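**Student:** sequence and predicted structure below; questions after.
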Amino acid sequence: MNTLVTLPVLLPLLGAALAIVVARSPQLQRAVGVVVLTAVVGVAAALLVAADRDGPIVARIGGWSAPVGIVLVADRLSSLLLLISTVVTLAVLLYAIDQRIADYGRRTASTTFHPIFLVLSTGVSLAYLSGDLFNLFVAFEIMLSASYVLITRRTSANRIRSGMTYVITSLTSSLLFLTTVALVYAATGTVNLADLAGRVAQLPPGLQTLLAMLTIVTFGIKAAIVPLHFWLPDSYPNAPAPVTALFAGLLSKVGIYVLLRTQTLVFPDGQTVLLLVLAALTMVVGALGALAQNDLNRLLSFLLVSHIGFMLFGLAVFTAAGLAGTVVYIVHHITVQATLFLVSGLITRRTGTVAIDQMGGLARTAPFLAVLFAIPALTLAGLPPTAGFVAKLTLLQAGVAAGTGTAVVAGVVVLASLLTLYAMTRIWVRVFWGEPREALPDPDPSDELVVGTARTSRRMYAATAGLVVVSLAIAAAAGPLTTLTGQAGADLVERTPYTVAVLGEGS
């Protein structure tokens, strides 16, 4: 089982190499990606079952023990997020494969997309499983290097501009991350997360606060927390639908995961007031920004920012219940946000525009597409009995129970949820109601946008529907899921299961 921890990192990396070797055979290249990600889903499920039953599973690379050696750690939190992230990655890959077939034909190969896609999966897996700060930095660089390629493929003027915004911001946050790692090592003599749990507590309070603030700023940029969110609505909307769905579903959540891990394990005193303020600002600014948008993808991007605030709120509560609420929310949001961007891609291909005031009547002309939008839209708004309702209810209960300050911000959660519902209703009224409009021609011939249902594969609809089913399954399994995330939240607060598994009984 210890060896199994390495497979979510090794399999996509080896698959990327194999995809390059078989690049002249499109069928083989597609099969490699699907088989590899399916295998990783199976491995992640096995790790989750084992971690829930036996506690954190640790792989010591090269036989070197922590804190000297590199360790990969699969506990309830990392295994659960790894599983749901890989499921979403697989669905997005299936969508992307059929989009490319619809646009360019079955015989057209891609020498870059499939290898880079698998490299991105490698970085995400390593980020979840890494047991030390430096390899966490390596994971982000793997992930971001792959994302640079994906966001600038099939270049147009808008994609070059948005890609530069994304790359410059990511490089800045990476520089801050590396600086933080260097300062932590200089102050403590270690970068192992479990070892830091004991050593950081021995530092002067002022230095602890400085390091905690650097961590919040670094991963606040990566997670698009207000006021560090400016890059996301300018970057994501211009990428192809599968790329945007993958980024929206995974990349910002990895940033929130690292904040969860570091603020509970390394800086357990927390910055509660600051995190509460940031959570409230992120929820409100993101939701209000969404209401001002006419571009469908920009609207969804601002809602993505808003809902990062929900996850940050659970961390700010800093109780087992609050952290459990954050984990539930991440699981639900990874699925629903990716689904909405895939649906947006289908809408855009059918209408030929991203401007919602130029759409209309899709409920009549494309009823199945209307259903594919309605379910994740209601889920994101948090209406019962969806997974979004379960996640928000968990957060609200934790916030009200934690005290007056958090109860006030819990009210902001309700306000942001109502604004989200209004934004989803606005999309529904303008895009799906009214009289159907004639599809507009694509103004940019270099874009991957192809107008017309004849060029939209049914399998693209099937991949999107698969994610809708996953979201419904999350709601149906709310009882076992909340039990599991409750135990994960308790582990984060207690810290002992993680540190003992990595360092041994004497830690």
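**Tutor:** Yep, that arrived.
**Student:** rest of the way, CA atoms for contacts and neighbours
**Tutor:** OK.
**Student:** and the helix or strand where residue 147 lies, how far from the chain's centre?
**Tutor:** Assignment of secondary structure by DSSP states H and E places residue 147 within helix 133-151. Taking Cα atoms, centre = their mean, to the nearest Å, one finds the center of helix 133-151 at 14 Å from the center of the full chain.
**Student:** hey, where'd the helices end up in the stretch 301-450 of the chain?
**Tutor:** Taking DSSP state H, counting those that start in this stretch as the criterion, the stretch 301-450 of the chain carries its helices at 320-351, 362-365, 367-381, 387-402, 404-427.
**Student:** go through the third one and flag the buried ones.
**Tutor:** In this case it means helix 367-381. 369, 370, 372, 373, 374, 375, 376, 377, 378, 379, 380, 381 (16 or more other Cα atoms under 10 Å).
**Student:** got a list of contacts for that helix?
**Tutor:** Helix 367-381 has contacts (Cα atoms under 8 Å, 6 or more residues apart in numbering) with 333, 336-337, 339-340, 343, 346-347, 362-363, 386-389, 417-418, 420-421, 424, 428, 432, 461, 464-465, 468, 471.
**Student:** got the angle for that helix vs helix 320-351?
**Tutor:** Using axes from the mean of the first three to the mean of the last three Cα atoms, to 10 degrees, one finds that helix 367-381 and helix 320-351 are set 150 degrees apart in direction.
**Student:** distance from the chain centre to helix 367-381, please.
**Tutor:** How far helix 367-381 lies from its chain's middle: 20 Å, per Cα atoms, centre = their mean.
**Student:** now the longest one
**Tutor:** On the basis of Cα atoms, centre = their mean, helix 320-351 is displaced by 8 Å from the centre of the chain it belongs to.
**Student:** one more: the second one?
**Tutor:** With Cα atoms, centre = their mean as the basis, the distance from the averaged C-alpha position of helix 362-365 to the chain average is 31 Å.
**Student:** helices or strands up against that helix?
**Tutor:** Contact here means 3 or more Cα pairs under 8 Å, 6 or more residues apart in numbering; DSSP states H and E; on that basis helix 362-365 packs against helix 367-381.
**Student:** relative to helix 387-402, how tilted is the helix it packs on?
**Tutor:** Going by the same axes, to 10 degrees, helix 367-381 makes 10 degrees with helix 387-402.
**Student:** what angle sits between helix 367-381 and helix 404-427?
**Tutor:** Computed by the same axes, to 10 degrees, the angle between helix 367-381 and helix 404-427 is 160 degrees.
**Student:** check it against this one:
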Amino acid sequence: MSDWTWVVPLPVVIPLFAAGLTLALWRRPRVQPVVSVSALVLVLLSSVTLLVLADDGPLVVDVGGWAAPVGINLVADRLSALMLSVSSAVTLCVLLYSLAQGRDDDEESAPVSIYHPTFLVLSAGVANAFLSGDLFNIYVGFEILLAASFVLITLGGTRDRIRAGTIYIVVALLSSVLFLVALAAVYATTGTVNLAQLALRLPEIDPGTRLTLQVLLLLAFAVKAAIFPLSAWLPDSYPTAPAPVTAVFAGLLTKVGVYAIIRTQTLLFPDGRLDDVLMWAALATMVIGILGAVAQDDIKRLLSFTLVSHIGFMLFGIALSSQAGWAAAIYYVAHHITVQTALFLVVGLVERVGGSTSLTRLGGLAKIAPVLAILFFVPAMNLGGIPPLSGFLGKLGLLQAGVDAGTPLAYVLVVGSVVTSLLTLYALVKAWNKAFWQSPQDEPRPVSMPFGMVGPTAALIVVGLVLTFAAGPLYAYTERAASSLTLRTTYVWAVLPDGERGEGESADVSEDEAGEHDEPAGGQAGDPAGAPAGGPADEAGDDA
């Protein structure tokens, strides 16, 4: 497997190189799209390659040849590879959509010289956050996202976009400052920001100090993931941006925050001391978000509130602190990235055909654009959780994990999840009926929908359906990912050299558990928890 480690940095390096190239080619608007699309195709191929390879164990690259914990590591395990693959598919489809929109609008909505390098930098930031093996590099990934997203959200320079961009940048900067404070506190306490080494050292510090560090990190990530009550910024920021920008923001940016929560909660703070707090936050995010969606008369704002609401489902799975909960949460993240992005792209087409996203002004679109009605209906039902679509399967997994937990609070979350799903379905059906079937105030004028915009949208919807038809293998993959998160030695052994693996209680794996699993690729004997050689880390039965 070590022969394939050169693939790990490609999802970061390729878009950064392409961003510089497209910036140098700003006088050649016909060449820029070729470079951008080619780069993202290569990123998708490398991400899928990592998805396959990581199933045999994490792949680790020491940047600059400096081994952990001194140097920066890029780590592709099952979790990061899956998130990377889904996000790469989404960014490619959104880019193709935006290119078709730009051509049809004569490039007014997306200035080419700015858009391409910024979009590629955004893709690199997402990949860097997913692959990073230390907290500071995750922070760098977030800052790359912040810089690129501020440019994208203000494209066109309209008053509404500048106002929304200002709100977004202020909130993002506050979150970044909080993250930086948390980083300083972590380093001052443990002497490292390497995730694998932190997994060894954090159990050795004072429990009160450890809880403080956990709270600081959770607050920073909760803002970025739009978890209630730190989510008020999102519905005001996203709807004003161009449709492709809103789509990629909705699909990816909040999920990077969710990924950071999964990674830190499972690897650094597996004791579950804040699980009850996270469950209450998940419930509030679900219910208040969906109540906000039900009250909206604009499709973009409605979808923005459903985005907030469904972050609560992911947080529910994380807070269960069980292998079943984590597996369901990971599957639901992959589902939500594709479906939410597809819905925002469809809404861009609705705005193009109907001239508005206001449900009071829209109507009769099914008559003039029946294909558009289908394009909206399928992902809407998927998001609403209609059987047997992936939204239903993900929610069913979360509900089963909640029932298995058996605590009163878990049952409250199960009920809250069911109510939220029903209200999501109600809100989306209401939007579909008003936009496509009610009598319009003014007879809509038929407007052509460029195939370049319809094609990528349909492709994302198909990806959502693939998550349904391939649910068995995919869910099994997420279960293996959750199993690796549970053991933790899979990650620690792959990253740290032998000399850095101290004795301690950080791996939280018993000798019996260690004996049931194979050692990860690239690992050596010598459990950081003191488990016997030949140790844990991967599911021999599953991977055989």
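**Tutor:** The structure has been received and is ready for your questions. Computed from a predicted model, the values in this text were never measured in an experiment.
**Student:** show me what residue 503 of the first structure lines up with in the second structure.
**Tutor:** Matched by TM-score structural alignment, residue 503 of the first structure corresponds to residue 496 in the second structure.
**Student:** need the contact list for that match.
**Tutor:** The neighbourhood of residue 496 of the second structure, defined by Cα under 8 Å, 6+ apart, consists of 67, 68, 69, 196, 197.
**Student:** how close does the alignment partner in the first structure of residue 420 of the second structure get to residue 282 of the first structure?
**Tutor:** Using TM-score structural alignment, the partner of residue 420 of the second structure in the first structure is residue 416. Distance, residue 416 of the first structure to residue 282 of the first structure, using Cα to Cα, to the nearest Å: 10 Å.
**Student:** neighbour-wise, which of these two wins?
**Tutor:** residue 282 (30 against 26; other Cα atoms under 10 Å).
**Student:** counterpart of that one over in the second structure?
**Tutor:** Residue 282 of the first structure maps onto residue 285 in the second structure, by TM-score structural alignment.
**Student:** residues near the aligned residue in the first structure for residue 345 of the second structure, how many?
**Tutor:** When the first structure is aligned by TM-score structural alignment, residue 345 of the second structure is paired with residue 342. Close neighbours of residue 342 of the first structure, defined as other Cα under 10 Å, add up to 31.
**Student:** residue 49 of the second structure too?
**Tutor:** Using other Cα under 10 Å: residue 49 of the second structure sits among 16 other residues.
**Student:** quick one, what contacts it?
**Tutor:** residue 7.
**Student:** gap between it and residue 399 of the second structure?
**Tutor:** Distance of residue 49 of the second structure to residue 399 of the second structure, given as Cα to Cα: 32 Å.
**Student:** point to the residue nearest the middle of the first structure.
**Tutor:** The residue lying closest to the centre of the first structure (Cα atoms, centre = their mean) is residue 250, at 2.3 Å.
**Student:** that residue -> the second structure?
**Tutor:** Using TM-score structural alignment, residue 250 of the first structure pairs with residue 252 in the second structure.
**Student:** then residue 430 of the first structure?
**Tutor:** So residue 430 of the first structure corresponds to residue 434, using TM-score structural alignment.
**Student:** isn't its match right next to residue 357, touching?
**Tutor:** No: using Cα atoms under 8 Å as the test, residue 434 of the second structure is too far from residue 357 to be in contact (10.9 Å).
**Student:** any idea how far residue 86 of the second structure is from residue 35 of the second structure?
**Tutor:** Counting by Cα to Cα, the gap from residue 86 of the second structure to residue 35 of the second structure is 21 Å.
**Student:** of those two, who's got more company?
**Tutor:** More neighbours surround residue 86 than the other of residue 86 of the second structure and residue 35, with 21 against 18 (other Cα under 10 Å).
**Student:** so which helix or strand takes in the more buried one?
**Tutor:** Counting by DSSP H and E, the element that carries residue 86 of the second structure is helix 78-104.
**Student:** chain center to that helix: distance?
**Tutor:** From the chain centre to the centre of helix 78-104 of the second structure is a distance of 12 Å (Cα atoms, centre = their mean).
**Student:** what's the first helix or strand after it?
**Tutor:** helix 112-131.
**Student:** which residues in the first structure does that next one align to?
**Tutor:** Under TM-score structural alignment, the match for helix 112-131 of the second structure is residues 110-129.
**Student:** before we move on, what about stretch 374-387 of the second structure?
**Tutor:** Stretch 374-387 of the second structure maps onto residues 371-384 of the first structure, going by TM-score structural alignment.
**Student:** go on, stretch 318-329 of the second structure?
**Tutor:** Using TM-score structural alignment, stretch 318-329 of the second structure pairs with 315-326 in the first structure.
**Student:** go on, stretch 195-205 of the second structure?
**Tutor:** Mapping stretch 195-205 of the second structure onto the first structure (TM-score structural alignment) gives residues 193-203.
**Student:** between the helix holding residue 86 of the second structure and helix 323-354, how many degrees?
**Tutor:** Going by the same axes, to 10 degrees, helix 78-104 of the second structure makes 0 degrees with helix 323-354.
**Student:** buried ones in helix 78-104 of the second structure?
**Tutor:** Quick answer for helix 78-104 of the second structure (16+ other Cα under 10 Å): 78-102, 104.
**Student:** the residue lying closest to residue 311 of the first structure once chain neighbours are set aside: how many residues sit nearby?
**Tutor:** Of all residues not flanking residue 311 of the first structure in the chain, residue 326 sits nearest, at 4.7 Å (Cα to Cα, 6 or more residues apart in numbering). Using other Cα under 10 Å, residue 326 of the first structure has 30 other residues around it.
**Student:** verify the contact between residue 326 of the first structure and residue 307 for me.
**Tutor:** No: between residue 326 of the first structure and residue 307 there is no contact under Cα under 8 Å: 10.8 Å.
**Student:** including distance to residue 119 of the second structure, could the contacts of residue 496 of the second structure go into a markdown table?
**Tutor:** Below are the contacts of residue 496 of the second structure laid out as a markdown table (distance: Cα to Cα, whole Å):
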| residue | distance to residue 119 of the second structure |
| --- | --- |
| 67 | 31 |
| 68 | 31 |
| 69 | 32 |
| 196 | 31 |
| 197 | 33 |
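**Student:** which ones are touching residue 245 of the first structure?
**Tutor:** Counting by Cα under 8 Å, 6+ apart, residue 245 of the first structure touches 92, 337, 338, 339, 340, 341, 342.
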